[in-house]
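Novice: Please find the sequence and the predicted model below.
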Amino acid sequence: MLKILFSPSEGKKSGSDEKPKELFGALDARKEILDTYNNIVLSGDEEKIKQLFGFKKFSECQPYINDLYNSPLMAAIQRYQGVAYDYLQYASLTPNAQTFLKSNTLIFSNLYGPILGGDIIANYKVKQGNSVGDISPDKFYKERFSYQLDLYLTGHDVLDLRAGYYDKFYKLSKPYTTLKFLKNGKTVSHWAKAYRGIVLREIAKAGVNTLEDYMKLEIENLQIHEIIEQKLKREIVYNIVE
């Protein structure tokens, strides 16, 4: 089966449509960081809260000041909203494609760590790169989840669509494939987010189960420029042709 590693997004939808259930790798492994986050959010300390959320005005923090353990819950793949998720257009996909994403996408959250697309999470705010109290999320989750992720990914093909920052959470120890996008010969950044969302959408629509099947997938406006093999990593370089 193909497993896709994906980034979270700073933006999130509010609301709820799910009941509590066990997260990937269990909630207990996350308890220390979740408790620390919750204590800061409920502390009333405006400076600490602004620092955690990455906001300059306390008024901007209000939508996220909730008890994490008594908040409305939503599947991660639906909770996040940002460029990649805008282009994924989850809501417009068929039930089969949505189920595929919930089961086969691993998202690396700045608060929850590695979670499946179907794992339900609260509406939270941790600015990328920020610590939660004295805890660095990347180090915290790399220590606690690397072995479990190694086991989970055994026997599966892996397509790593994460932004480079999230390599800090987990370094793959098996062969994997990444993508790079060029426009007019130059690497793109903003549009890379968009095309990661587009690629994930097309994979879900087609129900792609292996990297071999992925290589046969035709994606509009993308042409393979070259494929670079380096140790465990295979990088597919695409030209964006519009």
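Specialist: Structure received.

Novice: contacts, neighbours, all on C-alpha from now
Specialist: Noted.

Novice: which of the residues in stretch 83-99 are buried?
Specialist: By neighbour count on 16 or more other CA atoms under 10 Å, the buried set for stretch 83-99 is Val83, Ala84, Tyr85, Tyr87, Leu88, Tyr90, Ala97, Gln98.

Novice: Tell me the one of those residues nearest Leu5?
Specialist: Distances from Leu5 to the buried residues of stretch 83-99, taken as CA to CA, are shortest for Ala84 (13.0 Å).

Novice: Run through the neighbouring helices and strands of whichever strand or helix holds the closest one.
Specialist: Ala84 is part of helix 83-88 when elements are defined by DSSP states H and E. Using 3 or more CA pairs under 8 Å, 6 or more residues apart in numbering; DSSP states H and E, the elements in contact with helix 83-88 are helix 190-206.

Novice: ok, and what's touching the helix or strand just after the helix it packs on?
Specialist: Scanning forward in sequence from helix 190-206 by DSSP H and E, the next helix or strand is helix 211-215. Residues from elsewhere that reach helix 211-215 (CA atoms under 8 Å, 6 or more residues apart in numbering): Leu2, Asp157, Val158, Leu159, Ile203, Val208.

Novice: Mind listing what's buried along the helix or strand following helix 211-215?
Specialist: Under the assignment DSSP H and E, the closest C-terminal helix or strand after helix 211-215 is strand 222-230. Across strand 222-230, burial judged by 16+ other CA under 10 Å covers Leu222, Gln223.

Novice: the strands in the chain, which residues?
Specialist: 2-6, 73-75, 105-109, 113-116, 120-122, 157-160, 176-183, 186-187, 222-230, 233-240 (DSSP state E).

Novice: Which elements pack onto the first one?
Specialist: Secondary structure elements in contact with strand 2-6, counted by 3+ CA pairs under 8 Å, 6+ apart, are helix 95-104, strand 105-109, strand 157-160.

Novice: what angle do the second one and strand 2-6 make?
Specialist: So that's strand 105-109. 20 degrees (axes from the mean of the first three to the mean of the last three CA atoms, to 10 degrees).

Novice: Got another one to weigh against that:
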Amino acid sequence: MLVLLPPSETKSAGGSGAPLDLDGFSHSELNGTRQRLADALSTLAGDVPASLDVLGLSERQAEEVQRNAELWDSPTAPALERYTGVLYDALDLRSLSAVERKQADSRLAVASALFGIVHGTDAIPAYRLSGGCALPGLGTLRSVWRPVLEPVLAAADDLVVDLRSGAYAALAKVPGAVEVRVLSEDATGKRKVVSHHNKAHKGKLARALTRSPEEPESVEDVLDVARDAGLQVEREADRKLCVVVHG
């Protein structure tokens, strides 16, 4: 099973790993594109105003540009420890057992605007780049990633559970993936999409799928694992699931 997570804008600082080395990454066939994007992003960081504009940041966020300037020299950390925020708080890697952490590294992957896809043990630096950006000389990230990333994801033999947000799902389609959305239901039974619930409950689902002793192999297995974890999950279509949150 492969669970595709969205990344986060916020990332932990520092790290104890050596500087970025793409040769140690999973899916080495993506390294050419990773190199081009990393070089373009670090070069862009030499022009702070241009970086702020391209990245959609304010002047108060100039330290994010500095992270990009140091992309090739700063320390790294395992990808699943680098990303932070609501979803990753709910995933709560630190509380996993040693066996469960190994399962997280093999079952979970993060969609990345800079690296395409990274697994738990891929060592990455802190950086700032969103899926909807367009880098000078390269164009939109969708146009950069789609031709090279889609074949990699399409080649996955196992069940794929897609928890990515829209901007990152646009970087590459995954044929046959199980898509998941989160809806909030009020006391009248009316349902709507809510961003905070979306992130938190996708994190809870990813945690449940990570901790399962038996690796889920079907949509039915995903439903069983989710329900055992106390999540209300409904099947909306053959490969479309909905997590329902009350309140």
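Specialist: Thanks, I have the structure now. For clarity, every value in this text was computed on a predicted model and none was experimentally measured.

Novice: And the TM-score between them?
Specialist: In this superposition the chains share a TM-score of 0.86, using TM-score structural alignment, normalised by the length of the first structure; 232 aligned residues with a CA RMSD of 2.1 Å.

Novice: one step back: redo the helices and strands packed on strand 2-6 of the first structure as JSON lines? Include distance to Asn38 of the first structure.
Specialist: Converted to JSON lines, those look like this (distance: least, CA to CA, whole Å):
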{"stretch": "helix 95-104", "distance to Asn38 of the first structure": "26"}
{"stretch": "strand 105-109", "distance to Asn38 of the first structure": "16"}
{"stretch": "strand 157-160", "distance to Asn38 of the first structure": "31"}
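
Novice: can you tell me how far the aligned residue in the second structure for Glu229 of the first structure sits from Val180 of the second structure?
Specialist: If you follow Glu229 of the first structure across to the second structure using TM-score structural alignment, you land on Ala237. Distance of Ala237 of the second structure to Val180 of the second structure, given as CA to CA, to the nearest Å: 11 Å.

Novice: Then Pro49 of the second structure?
Specialist: Pro49 of the second structure is 38 Å from Val180 of the second structure, by CA to CA.

Novice: So for these two, which sits in the more crowded spot?
Specialist: Val180 (22 against 16; other CA atoms under 10 Å).

Novice: Now do the contacts for that one.
Specialist: Val180 of the second structure touches Val161, Asp162, Leu163, Lys240, Leu241, Cys242, Val243, counting by CA under 8 Å, 6+ apart.

Novice: and what of His201 of the second structure?
Specialist: His201 of the second structure makes contact with Leu87, Ala90, Val182, Val243, according to CA under 8 Å, 6+ apart.

Novice: Now with 10 Å, please.
Specialist: Val86, Leu87, Ala90, Leu91, Arg181, Val182, Leu183, Arg207, Leu231, Val243, Val244, Val245 (CA atoms under 10 Å, 6 or more residues apart in numbering).

Novice: Tell me the counterpart of Asn70 of the first structure in the second structure.
Specialist: Using TM-score structural alignment, the partner of Asn70 of the first structure in the second structure is Asp73.

Novice: any idea what sits nearest the alignment partner in the second structure of Tyr37 of the first structure, other than its immediate chain neighbours?
Specialist: Aligned counterpart of Tyr37 of the first structure in the second structure: Leu41 (TM-score structural alignment). Distance criterion CA to CA, 6 or more residues apart in numbering; nearest residue to Leu41 of the second structure, sequence neighbours excluded, is Asn68 at 6.4 Å.

Novice: Any figure for the gap between that neighbour and Asp23 of the second structure?
Specialist: Taking CA to CA, one finds Asn68 of the second structure at 20 Å from Asp23 of the second structure.

Novice: Which one of those two is surrounded by more residues?
Specialist: Neighbour totals were compared for Asn68 of the second structure and Asp23, and Asn68 leads with 26 against 9 (other CA under 10 Å).

Novice: The more buried one and Leu37 touch, don't they?
Specialist: No: using CA atoms under 10 Å as the test, Asn68 of the second structure is too far from Leu37 to be in contact (11.1 Å).

Novice: what do those two both touch?
Specialist: Thr43, Leu129.

Novice: Gln51 of the first structure: which of the strands of the first structure is closest?
Specialist: strand 105-109 (17.9 Å).

Novice: Show residues contacting that closest one.
Specialist: Contacts for strand 105-109 of the first structure (CA under 10 Å, 6+ apart): 2-10, 24, 76-77, 113-119, 126, 128, 137-138, 141, 149, 159-162, 166-167, 169-170, 200, 204.

Novice: run the last query once more with 7 Å
Specialist: The contact list for strand 105-109 of the first structure, computed with CA atoms under 7 Å, 6 or more residues apart in numbering, reads Lys3, Ile4, Leu5, Phe6, Ser7, Pro8, Pro114, Ile115, Leu116, Gly117, Tyr166.

Novice: compared with the second structure, how much does that strand deviate?
Specialist: Strand 105-109 of the first structure, aligned to the second structure and superposed, deviates on average by 1.3 Å (mean CA distance after the TM-score superposition for the first structure).

Novice: cool, and stretch 195-205 of the first structure?
Specialist: So stretch 195-205 of the first structure averages 0.9 Å relative to the second structure (mean CA distance after the TM-score superposition for the first structure).

Novice: which residues of the second structure does that stretch align to?
Specialist: Under TM-score structural alignment, the match for stretch 195-205 of the first structure is residues 201-211.

Novice: and the matching stretch, how far from the chain's centre?
Specialist: Remark: stretch 201-211 of the second structure is offset 13 Å from the chain centroid, using CA atoms, centre = their mean, to the nearest Å.

Novice: same deal with stretch 179-195 of the second structure?
Specialist: 22 Å.

Novice: Which positions within that stretch qualify as buried?
Specialist: Buried-residue list, stretch 179-195 of the second structure, by 16+ other CA under 10 Å: Glu179, Val180, Arg181, Val182, Leu183, Ser184, Glu185.
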